[in-house]
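Student: 3D, please:
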Amino acid sequence: MNRRADLLRTLAARFAAAGLDTPEREARALLRAALGLSDLDLVARDDVAVADDDAARLESLATRRASGEPLARLTGHREFWSLDFALAPDTLVPRPDTETLIEAGLEAFPDHTRALRILDLGTGSGAILAALLSEYPAAWGLGVDLSEGAARQARANLERLGLADRAAILVGAWDAGISGRFDLVVSNPPYIASTDIPTLEVEVRTHDPLLALDGGADGLDAYRAITAALPRLLAPGGRAILELGIGQETDVVALLAASGVPADGPARRDLGDVARAIVTAPA
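Tutor: Presented below is the predicted three-dimensional model:
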């Protein structure tokens, strides 16, 4: 039998050879997930033997990770805003850059006791909506996604996080069929130009759903639909926060201005100093 420490070294070496950026961290994360271990188990009990069937399962997962399948797809889970989200093939893997939207929302609405009405367009796994509901305990939210599979996963995540009684998930195209107005409209829409999809990293182009990536010929189709809908969706004083792709700030600001819902200033930047979240002025 292999010891945990031996497997950890083997995995790290394999991931390094495959060109992964943080092979030791990825090896540790995969070993934890595959064997149901804690960090303490790996440090204090690294000499424990691993059963042959567990080692075989770990080998299979390692092969998939080395070939470019994201770790979150292998484990079926991803943390976002310190919450755990289950994934489905129909949902994007939530990324740390998107937490910039949550930070911008907290800045726009500093009173956490407000009974906000929140609309999340293209909700995916429900990560943005759930994160905001966790910060505003009196808020109610509606998530919309074109994918039935994504909507189903978002409902399951909200239920598991104890937020389902303050949320609803609908299947639909952006604002179609939505009535009423909202204090906060958020979206991480598909924003990759169609011709750029083949150039994306294998983790994205092969394992993320195309529906959540493809933003049309210039990457702006979803923004056109969303910005056109904002005047009827936003309540008085309401704000919209949209995630941006690299280099899209100028175009999206122009679309917002044309819709009569201007940006409140420069986009909020993520940890990589990319203009990531554009926020509208109060409606």
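Student: From now on I want contacts and neighbour counts done on CA atoms only, so please keep to that.
Tutor: Fine.
Student: Show me where the stretch 151-283 of the chain has its helices.
Tutor: In the stretch 151-283 of the chain, the segments counted as helices under DSSP state H, counting those that start in this stretch are 202-205, 221-233, 249-259.
Student: one more to line up against the first:
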Amino acid sequence: MQAQVLLAEGVAALRAAGIEGAARDARWLMAHALDLGLDRLTLALQDPVTEAQAARFQAAIAARAHRQPVAQITGQRLFWGRLFRVTPDVLDPRPETETLIATALEQPFGRVLDLGTGSGAILATLLAECPEATGTGVDLSPAALGVAQGNAQVLGVAPRVSFLHSDWCAGVSGQFDLIVSNPPYIGAGEIADLAPETRDWEPRMALVPEGCDGTGLAAYRAIAAQAPAHLAPGGRLIVELGLGQGPAVLALFAQAGLTSGRLVDDLTGRARVALAYSP
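Tutor: The predicted model follows:
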């Protein structure tokens, strides 16, 4: 069977399952099954597939039809132009999080702390973009830290990064020029409305903050209470936001003594990032 015929069957199966972007996802999964880069897939569509390749593709299509994210099926996600390993133990790095990266890179930094590092995509990207910088990533999940360490090694930044098993800043020492975080910010009442790919497949602790009071602000309260003590004078605290949380997060930062707080919009015009400075 030609790859093109098998691909068409996969697209049809995903459309029947109600998957938005079925053609796009099927192409990613076909490239994965053939062990090709997506940019080379078109050249291979006229070629016959082996039984093993067909079985791999069909298994991937079945997983996607059950709403498993493509990144978990393929085990990787492109973020800021680099490939990162993704597992069910970490959040799938999303394009909107690149707004945090762009904001962080607006000013130089020497030491960076990533709170709730997950896959390590944010921290490893910042270190890859700033070859003189060093970083620390903390997470409460040992499995996530393992993924982050692997990604740091693949990107060649491992000699400049350390990882800590810590509840926010509990195990952190020293001061940093930049502290970043994409914390859990989903409110208790929002869980049922999440897409199945997120609700059913991604780690709950990375989505919903512990001690959630329904607002999704618990993690920001912890960060605002703990992070300022680890910011060097003039250092920046930058966090990703949930929908409509910007004003409340800026208020928490101001109460913690941080200054010049502002919100940064993503490409859709939504306030995606909050930024404030240590005096």
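Student: After superposition, what is the TM-score?
Tutor: After superposition, the two chains reach a TM-score (TM-score structural alignment, normalised by the length of the second structure) of 0.95; 276 aligned residues with a Cα RMSD of 1.4 Å.
Student: before we move on, back to that, please identify which of the helices of the stretch 151-283 of the first structure is closest to residue 141 of the first structure.
Tutor: Closest to residue 141 of the first structure of those, according to Cα to Cα: helix 221-233, at 13.3 Å.
Student: ok, residues contacting that closest one?
Tutor: Helix 221-233 of the first structure has contacts (Cα atoms under 8 Å, 6 or more residues apart in numbering) with 174-175, 179-182, 185, 189-191, 215, 240, 252, 255-256, 259-261.
Student: go with 6 Å
Tutor: With contacts defined as Cα atoms under 6 Å, 6 or more residues apart in numbering, helix 221-233 of the first structure is touched by 181-182, 215, 256, 259.
Student: repeat for stretch 252-268 of the second structure
Tutor: Residues outside stretch 252-268 of the second structure that contact it (Cα under 6 Å, 6+ apart): 99, 224, 271-278.
Student: so of those, which ones are in strands?
Tutor: Among the contacts of stretch 252-268 of the second structure, the ones falling in strands (DSSP state E) are 271-277.
Student: how about the host helix or strand of residue 31 of the first structure: buried residues?
Tutor: Under the criterion of DSSP states H and E, residue 31 of the first structure resides in helix 23-35. By neighbour count with 16 or more other Cα atoms under 10 Å, helix 23-35 of the first structure contains the buried residues 23-24, 26-34.
Student: Report the separation between the two terminal residues of stretch 237-252 of the first structure.
Tutor: Terminal residues of stretch 237-252 of the first structure are spaced 21 Å apart (Cα to Cα, to the nearest Å).
Student: residues in the second structure matched by it, start to end?
Tutor: Aligned using TM-score structural alignment, stretch 237-252 of the first structure spans residues 234-249 in the second structure.
Student: Could you pull out the buried residues of that stretch?
Tutor: Neighbour-count burial for stretch 234-249 of the second structure [16+ other Cα under 10 Å]: 235-242, 245-246, 249.
Student: Dump these to a markdown table, plus distance to residue 264 of the second structure.
Tutor: Formatted as a markdown table, these follow (distance: Cα to Cα, whole Å):
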| residue | distance to residue 264 of the second structure |
| --- | --- |
| 235 | 17 |
| 236 | 14 |
| 237 | 13 |
| 238 | 10 |
| 239 | 10 |
| 240 | 9 |
| 241 | 10 |
| 242 | 12 |
| 245 | 12 |
| 246 | 9 |
| 249 | 13 |
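Student: What about those residues, which are in strands?
Tutor: Among those, DSSP E puts 235-240 in strands.
Student: Would you reformat the residues you listed as JSON lines and include distance to residue 90 of the second structure?
Tutor: Shown next, in JSON lines, are these (distance: Cα to Cα, whole Å):
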{"residue": "235", "distance to residue 90 of the second structure": "28"}
{"residue": "236", "distance to residue 90 of the second structure": "25"}
{"residue": "237", "distance to residue 90 of the second structure": "22"}
{"residue": "238", "distance to residue 90 of the second structure": "20"}
{"residue": "239", "distance to residue 90 of the second structure": "18"}
{"residue": "240", "distance to residue 90 of the second structure": "16"}
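Student: No more questions from me, cheers.
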